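Fold the following, please.
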Amino acid sequence: MGKSFEFQDNLELDQVEKNIMQFMQEDHIEYSYNSLRELLFEIKLRKNIIKGAIEMNEARHEFTIFEQARCNPNYWQLTKAGGFLLRPDVSPSDAIMDIYKNSSLYAFECATASVIIYYYATLQTLGHHIFNAYFQGLYLYSWHTDADLGLVTFYSSGFLPGDIVYFDNPDFNPQTPWFRGVNAILLDDSRFFGHGFSIKTNEKIVQVLNKQRRQGSTRSAALTSLLTRPSFSRLSALTNRQPTSIDFKIKQPFIHHNLSSISLLNYNNYIFSLGYQLF
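Predicted coordinates:
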């Protein structure tokens, strides 16, 4: 059983970290941790997710569909499906950082953007040495991720800053299927960053999606209760292990679907429909 922590004024937290803690305190869900260190790790990682989202919003990445995806060939190999495969002569940390440093060379859709932000935040939290040891062979395509990121998705009545939420547009115009929804990251001021949407309130994102519905639609787009987040405890545990003795990791197969802006739940359901198992 984890130990519950009450808010402590003597913790050395910056304003963003305090905001995250406040969200936790006000949530009706009780969050428990094996140690104070594990709690502080999660808060730091959530802060870095927010940082990565804000920096992507300020950068020059473009939103596009898989057929028109592009990347810096000095760090990534662009696959026929529109994915980015890490070059074997490049370190994972350098490649992730290049997405931010040379943002104008990159274009991708919103699920891929969410994964990139999570990798960026994980790198900022773990440091280059640990990140490079555990995140070899990266492939950026939709929700395909390294097992150590430990992505989970589920329905919840409450979100925390750094969570990925999903806005669903059930009556999207079939001529613009990338407006079927948007994966967005909750920031600590209760606004959301969605790649291609910039930083907006819940209401503003819904307004944009509603303008992209098929003719005659009577159903509004809406923020769903679906959330996605990494395994904070799993990532925290990486800091206690020797990077030179990495356990063998089962690699997930590359599953291409060519559907922009889908949720992780839909991605997982598609994988299951093909007979694959997630590890």
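
all contacts plus neighbour counts: C-alpha atoms, from now on.
OK.

okay, now residue 85: neighbour count?
18 (other Cα atoms under 10 Å).

Can you tell me, leaving aside adjacent residues, what's nearest to it?
Excluding its sequence neighbours, the residue lying closest to residue 85 (Cα to Cα, 6 or more residues apart in numbering) is residue 139, at 4.5 Å.

contacting residues around residue 157?
By Cα atoms under 8 Å, 6 or more residues apart in numbering, the contact list for residue 157 reads residue 225.

same question, residue 98
Residues in contact with residue 98 (Cα under 8 Å, 6+ apart) are 72, 75.

what's the distance between it and residue 4?
Separation of residue 98 from residue 4 (Cα to Cα, to the nearest Å): 39 Å.

quick one: residue 97 and residue 120 touch, right?
Yes: using Cα atoms under 8 Å, residue 97 makes contact with residue 120 at a distance of 7.2 Å.

Compare these two (neighbour count), which wins?
residue 120 (24 against 16).

Same question for that one, what's its three-state structure.
helix (DSSP: H, G, I helix; E, B strand; the rest coil).

Give me the distance between it and residue 68.
Separation of residue 120 from residue 68 (Cα to Cα) stands at 23 Å.

residues touching the residue nearest to residue 223 when sequence neighbours are not counted, list them.
Spatial nearest neighbour of residue 223, excluding adjacent residues (Cα to Cα, 6+ apart): residue 167 at 4.3 Å. When the contact criterion is Cα under 8 Å, 6+ apart, the partners of residue 167 are 181-184, 205-206, 221-224.

Look up which helix or strand residue 167 falls in, please.
Of the helices and strands defined by DSSP states H and E, residue 167 is found in strand 164-168.

Tell me which residues touch the nearest residue to residue 122 once chain neighbours are set aside, please.
Once flanking residues are discounted, residue 122 sits nearest to residue 45: 6.6 Å by Cα to Cα, 6+ apart. Shown in contact with residue 45 (Cα under 8 Å, 6+ apart): 121-122, 125, 232.

Most neighbours out of those, which is it?
Neighbour max across these (other Cα under 10 Å) = residue 122, 26 neighbours.

got a list of what that one touches?
Residue 122 is in contact with 45, 48, 131, counting by Cα under 8 Å, 6+ apart.

let's see this one next to it:
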Amino acid sequence: MIKIGQSLINGETIRNQLRLNQTQLEIVERMSASQHVFSYDSLDQLKFELKLRNDIVETAKALNDSGASFASFSRSRANPAYWHLTDFGGFQLRYGVKPSDAILDIFMNGSEYAFECSTAIIIVYYRAVLQSIGARSFNRLFPAILLFDGQFDEGLGLTTQDLSKTVILPGDVLYFDNPDYNPETPEWMGENVVYVGNGFFYGHGIGIMGAADMIDNLNTLRKPGARRSAYLMDRVARPDFASLARYSTDSMP
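Predicted coordinates for the structure are as follows:
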């Protein structure tokens, strides 16, 4: 269910008021069909979430096509013109570099980059937010970016919810756990993914595929004699859409 102010709004009303692409249509349909209430102070706030979710999906696809490689933290690499590679395999924004330029370079010069799936998710978030609020607001909001294993600026406002309290929507981040991973390759203990819609997920180093194929791929990366299958965990991560909406002057593409 979708609630704007004090009123419940059906999906058809929203579809009639807004020009939505296929990703955004799926979002509205899943929200409307859910027993859980998605509440917004205004239509503009909902419009911003639809835009940012779409930008997360498009950014995930762009990162998949960027040429950036998968690597463990010890083998991570980044363009030294924009990033300082830390001792623990993170990317620290260089002094004097605009955050927006550094994030966009990952997508323009992907072959110079290699990182784990958790870092990929943070990169997706930053680039999508950049697309949604513009470079000026982005650079003011995120002046000192560190890209590393789930580290994120509080401005993103990331939270995790149990799927018993919500429904999976395009732009959500989930996790496939691989409990019997091979200890010689701990980077495959699981895969952070973006749900890109229509039953498909993007995972850095694996690609874009359905849940069954994602599980099959992880199952090939288990220790000898493994008996427990990889599986999709029942939790979902999301940024604080309402807070980020304050930095946007135009909520729709």
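
Assuming the best superposition, what's their TM-score?
Once superposed, chain against chain, the TM-score is 0.91 (TM-score structural alignment, normalised by the length of the second structure); 240 aligned residues with a Cα RMSD of 1.4 Å.

Closest to residue 153 of the first structure out of the contacts of residue 45 of the first structure?
Nearest to residue 153 of the first structure among the contacts of residue 45 of the first structure: residue 232, at 13.3 Å, using Cα to Cα.

in what helix or strand does the alignment partner in the second structure of residue 45 of the first structure lie?
By TM-score structural alignment, residue 45 of the first structure lines up with residue 52 in the second structure. Under the criterion of DSSP H and E, residue 52 of the second structure resides in helix 43-64.

Quick one: work out the angle between that helix and strand 173-177.
Relative orientation of helix 43-64 of the second structure versus strand 173-177 (axes from the mean of the first three to the mean of the last three Cα atoms, to 10 degrees): 50 degrees.

With the first structure overlaid, report how far helix 43-64 of the second structure is off on average.
In the superposition with the first structure, the average deviation recorded for helix 43-64 of the second structure is 0.4 Å (mean Cα distance after the TM-score superposition for the first structure).

tell me how far that helix is from the chain's mean position?
In terms of Cα atoms, centre = their mean, to the nearest Å, the centre of helix 43-64 of the second structure is set 9 Å apart from its chain centre.

okay, stretch 221-239 of the first structure sits on what stretch of the second structure?
Counting by TM-score structural alignment, stretch 221-239 of the first structure corresponds to 230-248 in the second structure.

what comes into contact with that stretch?
For stretch 230-248 of the second structure, the external contacting residues (Cα under 8 Å, 6+ apart) are 45, 48-49, 52, 132-134, 137, 155-164, 168, 172-180, 190, 211, 215-216, 218-219, 251.

Restrict these to the buried ones and give me that as a ChimeraX selection.
Burial among the contacts of stretch 230-248 of the second structure is assessed by 16 or more other Cα atoms under 10 Å; the matching ChimeraX selection reads:
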select :45,48,49,52,132,133,134,156,168,172,173,174,175,176,177,178,179,180,190,211,215,218,219,251
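
Quick one: the strands in the stretch 51-200 of the second structure, in order.
For the stretch 51-200 of the second structure, the strands defined by DSSP state E, counting those that start in this stretch cover 69-70, 83-85, 91-93, 114-115, 146-147, 159-162, 173-177, 190-197, 200-203.

The ones you listed: which one's closest to residue 2 of the second structure?
Nearest of the strands of the stretch 51-200 of the second structure to residue 2 of the second structure, taken as Cα to Cα: strand 159-162 at 17.8 Å.

average offset between the closest one and the first structure?
Taken over the aligned residues, the distance from strand 159-162 of the second structure to the first structure averages 1.5 Å (mean Cα distance after the TM-score superposition for the first structure).

what stretch of the first structure does that strand fall on?
Strand 159-162 of the second structure corresponds to residues 152-155 in the first structure, going by TM-score structural alignment.

Tell me which residue of the first structure matches up with residue 111 of the second structure.
Under the alignment (TM-score structural alignment), residue 111 of the second structure pairs with residue 104 of the first structure.

Which residue lies closest in space to its match, excluding its sequence neighbours?
Leaving aside its sequence neighbours, residue 104 of the first structure sits nearest to residue 60 (Cα to Cα, 6+ apart; 4.9 Å).

Just give me the match in the second structure for that neighbour.
Correspondence of residue 60 of the first structure to the second structure, assessed by TM-score structural alignment: residue 67.

hmm, back to that, can I get the strands of the stretch 51-200 of the second structure in JSON lines including distance to residue 37 of the second structure?
Below are these laid out as JSON lines (distance: least, Cα to Cα, whole Å):
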{"stretch": "strand 69-70", "distance to residue 37 of the second structure": "37"}
{"stretch": "strand 83-85", "distance to residue 37 of the second structure": "41"}
{"stretch": "strand 91-93", "distance to residue 37 of the second structure": "38"}
{"stretch": "strand 114-115", "distance to residue 37 of the second structure": "36"}
{"stretch": "strand 146-147", "distance to residue 37 of the second structure": "33"}
{"stretch": "strand 159-162", "distance to residue 37 of the second structure": "14"}
{"stretch": "strand 173-177", "distance to residue 37 of the second structure": "19"}
{"stretch": "strand 190-197", "distance to residue 37 of the second structure": "20"}
{"stretch": "strand 200-203", "distance to residue 37 of the second structure": "24"}
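
Out of those, which is closest to residue 31 of the second structure?
Residue 31 of the second structure sits nearest to strand 190-197 of all the strands of the stretch 51-200 of the second structure, at 13.3 Å, using Cα to Cα.

tilt between that closest one and helix 43-64?
Using the same axes, to 10 degrees: strand 190-197 of the second structure against helix 43-64 is 120 degrees.

superposed on the first structure, where does strand 190-197 of the second structure end up, distance-wise?
Averaged out, strand 190-197 of the second structure is 0.6 Å away (mean Cα distance after the TM-score superposition for the first structure).

centre of the chain versus that strand, how much separation?
8 Å.

Onto which residues of the first structure does that strand map?
Counting by TM-score structural alignment, strand 190-197 of the second structure falls onto residues 181-188 of the first structure.

Show residues contacting that stretch.
For stretch 181-188 of the first structure, contacts defined as Cα under 8 Å, 6+ apart pick out 16, 19-20, 50, 53, 110-111, 114, 159-170, 192-195, 209, 221, 261-263.

Same question for that stretch: list its buried residues.
Neighbour counts over stretch 181-188 of the first structure (16+ other Cα under 10 Å) mark 181-188 as buried.
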